[in-house]
Each structure stands twice: as C-alpha cells, then as structure tokens.
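Enquirer: Let me see the structure of the following:
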Amino acid sequence: MDKISKDVGDIQSRLLDHRPVLQGEIRYFLREFEEKRGFRESRLLDNLNKAVAEASEQAMPKCTESMQTNLYEALIRLEAANHMTQRIQQRELEAQNSTRLQECTQRHNEDWEEFLRLQAKLKQELEDEHARAVSRLSTQYSEMEKDLARFSPF
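Expert: Down below sits the predicted model:
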C-alpha cells in the first residue's frame, strides 16, 4: 500500500503540480533578458525616461511660450484682417447703395423728362384746339356780325 500511495503521489505531482515547469520557464526568461541581453531594455527605458524628463523640463516650456507668443501675434493679425474686410464690405455696400441711388435718380429724371414731354404735347394739343375754337368763334361772330349788319337799319 505504501508503494501505491507513493506512486499515486508521484503521478499526481507530475500531472497537477506545475511548479517545477514554471520555475524552469522563469529561470529561462530571466537568463534570456538579464544575462544574454545585458540589461539592454533597462538601459533603453532609462534613456527614454531621461529624454522625457528633459523634454518636459526644457522643451515644453519653450514650446508653450513660443506658441503663446505666435498665437497672440496671429490673433492680432487676424483681427486686423477682419477689420479691413469689414471696411471693404462697408465701402462696397456704400458704393452699391450710391449706384442704386444714382440709378433711381436717373430713372426719376427720365420719368420727369417723359412727363414734361407729355405735358408739352398736351399743351400743344390744347393750344391747337384753342386756336381752332378761337377761329371757329371768330368765324361765327363775324357771321353773326354780318347777319346783324344785314338786319340793322343803320
């Protein structure tokens, strides 16, 4: 019975106990990364850490200051350009309104001239009609005068 329990224990340790296999893999991993590569990854990480620290301490403040200065100058230039654009638009609008005003004035003058021509035409027609009426009346009165002279004893 002793032998059976010992064999069962050996079988169980071989099947279920993975510590010896894992310890071997761990030793291989350590030997691979520490001994063979000579702490190369550790040195690379240290170099990267130094570069990041240097960038955050020296380069970042310079970049931030330069960015703020340049952005302020760009903002001033953009505001000046915006102001100039608004002035140009205002002048264009005034010119457009002036052009419209000139067009309206010209149309008004043309309408006025047409009105004056129509009035002159109507005046001429009225004067012609008046002249005809005066002529007719003159003729009528001269005939009446002749008739009166015929009937009058003197």
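
Enquirer: CA only for contacts and neighbour counts going forward, please
Expert: OK.

Enquirer: Near residue 14, how many other residues are there?
Expert: Using other C-alpha atoms under 10 Å, residue 14 has 13 neighbouring residues.

Enquirer: What separation is there between it and residue 22?
Expert: Counting by C-alpha to C-alpha, to the nearest Å, the gap from residue 14 to residue 22 is 13 Å.

Enquirer: which residues of this protein fall in helices?
Expert: 2-16, 19-30, 40-54, 60-151 (DSSP state H).

Enquirer: Pull out the buried positions in stretch 107-120.
Expert: Across stretch 107-120, burial judged by 16 or more other C-alpha atoms under 10 Å covers no residue at all.

Enquirer: now residue 137: how far from residue 144?
Expert: 10 Å.

Enquirer: I meant to write residue 114 there.
Expert: 44 Å.

Enquirer: Check residue 14 too.
Expert: Distance of residue 14 to residue 144, given as C-alpha to C-alpha: 162 Å.

Enquirer: same thing with residue 152?
Expert: Distance from residue 152 to residue 144, counting by C-alpha to C-alpha: 12 Å.

Enquirer: Please say which of those two ends up with more neighbours.
Expert: residue 144 (12 against 8).

Enquirer: Alongside the first, I'd like the structure of this one:
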Amino acid sequence: MDKIAQDVGDVQSRLLDHRPVINAEIRYFVREFEEKRGHRESRLLENLNKMVMESNEQMLPTNLESITQQLSDVAKRLEAANHMVERVQQRELEAQQSTQLQGNMERLKEEWAEFLKEQQRLKEDVDEEHAKAVGHLSTQYSEMKRELTKFPSI
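Expert: Predicted coordinates:
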C-alpha cells in the first residue's frame, strides 16, 4: 500500500506540479537575455531613457514657450475673426431692417394711396348725394313757389 501511495504521489507531482518546467523556462530566459546578450537590451533601454530625459529637459521649456506663443496668436486671430463676424452680422441686420423699412414704407404708401382713393370715392358719393339733395330741394322749392304763385297774395 505504501508503494501505491508513493506511485500516486509521483504521478501527481509529475502531472500537476509545473514548478520544475517553469524553473527551467525562467533559467533559459535569464540565460538568453542576460548572459548571451550581455545586458545589451538593458543598456539600450537606459540610453533611451537618458536621451528622453535630456530631451524633456531641453525641449519642454522651449516647446511650452512656443506653444504659449502660438496659443496667444490663435486667440488673437479668433478674437479678430469674431469681431469681423459681429460686424458682418450687424451689417446684415441693418440691411435686413432697411429692407423691412423700405417694404413697410412701400406698403404704407400703397395703403395711403388706397385710403386717398377711398376718400375720393366717398367724396364723390357725398357730392352726388348732395347734388341729388340740392336737385330734389330745388324742384321741391320750385313746385312750392309755383303753388304759391297760384294763390293770390294777401
């Protein structure tokens, strides 16, 4: 029974225990990148890091100054463009209002002409009625005068 337990333990360690395989892979990796290549990648990475740091120290202030200047120029240009757009909008509004005023003036002139025509027509109607009334009164007074002439004066 001990032998069976030992055999089962050996089978389990071979099937489920991956530490020996992983340790071998780690040793191979270390040997490949550290021993064979002689720390070449780490030196390259250190050199790159050093170059980046120097570039940041030298270029960053210069870039910040140029960026600040460019942003200032852009802001000025945007401000000028905004001012121009406002002037164009103002001119458009004035032109539109002028067009509306002209339209209103023409409409008012047409209404005034129609009003004058209506007044003229009403005046002619009143004059006609007045002429009829005068004619009617004239005939009435003429008849009354004739009738009065028929009677002897007292």
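
Enquirer: Pull the number of nearby residues for residue 41 of the first structure.
Expert: Counted with other C-alpha under 10 Å, residues neighbouring residue 41 of the first structure total 12.

Enquirer: Equivalent analysis for the one 3 residues further on, please.
Expert: For residue 44 of the first structure, the number of neighbouring residues by other C-alpha under 10 Å comes to 11.

Enquirer: gap between it and residue 137 of the first structure?
Expert: Distance of residue 44 of the first structure to residue 137 of the first structure, given as C-alpha to C-alpha: 129 Å.

Enquirer: Next: residue 143 of the first structure.
Expert: For residue 143 of the first structure relative to residue 137 of the first structure (C-alpha to C-alpha), the value is 10 Å.

Enquirer: The most centrally placed residue in the first structure and residue 62 of the first structure, how far apart?
Expert: Compute the mean C-alpha point of the first structure, and by C-alpha atoms, centre = their mean the closest residue is residue 82, 12.0 Å away. Distance, residue 82 of the first structure to residue 62 of the first structure, using C-alpha to C-alpha: 30 Å.

Enquirer: Comparing stretch 63-83 of the first structure with the second structure, how large is the average distance?
Expert: Following the fit onto the second structure, the mean deviation recorded for stretch 63-83 of the first structure is 0.7 Å by mean C-alpha distance after the TM-score superposition for the first structure.

Enquirer: That stretch: how far from the chain's middle?
Expert: Distance, stretch centre to chain centre, for stretch 63-83 of the first structure: 20 Å (C-alpha atoms, centre = their mean, to the nearest Å).

Enquirer: Next: stretch 82-94 of the first structure.
Expert: 16 Å.

Enquirer: Likewise for stretch 136-154 of the second structure?
Expert: Using C-alpha atoms, centre = their mean, the offset of stretch 136-154 of the second structure from its chain centre is 90 Å.

Enquirer: cool, stretch 90-97 of the first structure as well?
Expert: 21 Å.

Enquirer: How about stretch 98-112 of the second structure?
Expert: With C-alpha atoms, centre = their mean, you get 34 Å for stretch 98-112 of the second structure.

Enquirer: Equivalent analysis for stretch 3-15 of the second structure, please.
Expert: That offset, for stretch 3-15 of the second structure, works out to 77 Å (C-alpha atoms, centre = their mean).

Enquirer: any idea how far residue 110 of the second structure lies from residue 98 of the second structure?
Expert: Residue 110 of the second structure sits 18 Å away from residue 98 of the second structure, going by C-alpha to C-alpha.

Enquirer: no no, residue 67 of the second structure
Expert: 46 Å.

Enquirer: what does the one helix or strand residue 9 of the second structure maps to rub up against?
Expert: Secondary structure assigned from DSSP states H and E places residue 9 of the second structure in helix 2-16. Outside helix 2-16 of the second structure, no residue is within contact range by C-alpha atoms under 8 Å, 6 or more residues apart in numbering.

Enquirer: Show me which positions of it end up buried.
Expert: In helix 2-16 of the second structure, counting by 16+ other C-alpha under 10 Å, buried: nothing.

Enquirer: give me the number of residues near residue 99 of the first structure?
Expert: Residue 99 of the first structure, neighbours per other C-alpha under 10 Å, totals 12.
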